[in-house]
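>>> turn this into a structure:
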Amino acid sequence: MSHRPRIETIDRVLYLNPGSAGPRRIKLPVTLATLELTASGLQPIIHELSCAK
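I've put the predicted structure just below:
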């Protein structure tokens, strides 16, 4: 699924899928991603957003 949040490194290439921060339409978490550049490299983080109902 294209909206499934995921962080993966293959052959030193970072693949980051932030998921979807829009209205929930499928049973996946509502997420977004940030990417921080540090002295030791890239630090990807997936953040799950809470949904008020």
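>>> contacts and neighbour counts: CA atoms only from here.
OK.
>>> now do stretch 13-33: distance from first to last residue.
Start and end residues of stretch 13-33 are separated by 17 Å (CA to CA, to the nearest Å).
>>> let me fix that: stretch 16-36
12 Å.
>>> same question for stretch 14-31.
18 Å.
>>> one more sequence to fold, the one below, so I can look at both together:
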Amino acid sequence: MRIGLISDTHGFLDPKVFDYFEEVDQIWHAGDVGTVSIIEELGAFKPTLGVYGNIDGQDVRQLFPEDQKFECEGVRVWMT
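Modelled structure (predicted):
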């Protein structure tokens, strides 16, 4: 599985992200998203998991938890 890892978008998503992440299977956002629209744009492009960061408001926190613990191809992942 190919993962596109991103963080600290702070409400701005550079359009180049879609070129860089063209070949990935999933996108992981590691916090400080900024706005729900970032989550929506990434999620419309590729399956997206993430966590909220200290700058994120309740709208982002409703969609992403503080911690994500899951397994990916036999590897335990903890994103916080």
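>>> TM value for the aligned chains?
Overlay of the two chains. TM-score (TM-score structural alignment, normalised by the length of structure 1): 0.25; 34 aligned residues with a CA RMSD of 4.2 Å.
>>> the helix or strand hosting residue 33 of structure 1 - contacts with which helices or strands?
Applying DSSP states H and E as the criterion places residue 33 of structure 1 in strand 31-38. Strand 31-38 of structure 1 sits against strand 41-48, with contacts defined as 3 or more CA pairs under 8 Å, 6 or more residues apart in numbering; DSSP states H and E.
>>> in the strand it packs on, which residues are buried?
Residues 44, 46-48 are the ones in strand 41-48 of structure 1 that count as buried (16 or more other CA atoms under 10 Å).
>>> CSV for those residues, including distance to residue 31 of structure 1?
CSV is the format used below for these (distance: CA to CA, whole Å):
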residue, distance to residue 31 of structure 1
44, 13
46, 7
47, 5
48, 4
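>>> which of the residues in the strand holding residue 33 of structure 1 are buried?
31-33.
>>> name the nearest of these relative to residue 14 of structure 1.
Relative to residue 14 of structure 1, the closest of the buried residues of strand 31-38 of structure 1 is residue 33; by CA to CA it sits at 13.1 Å.
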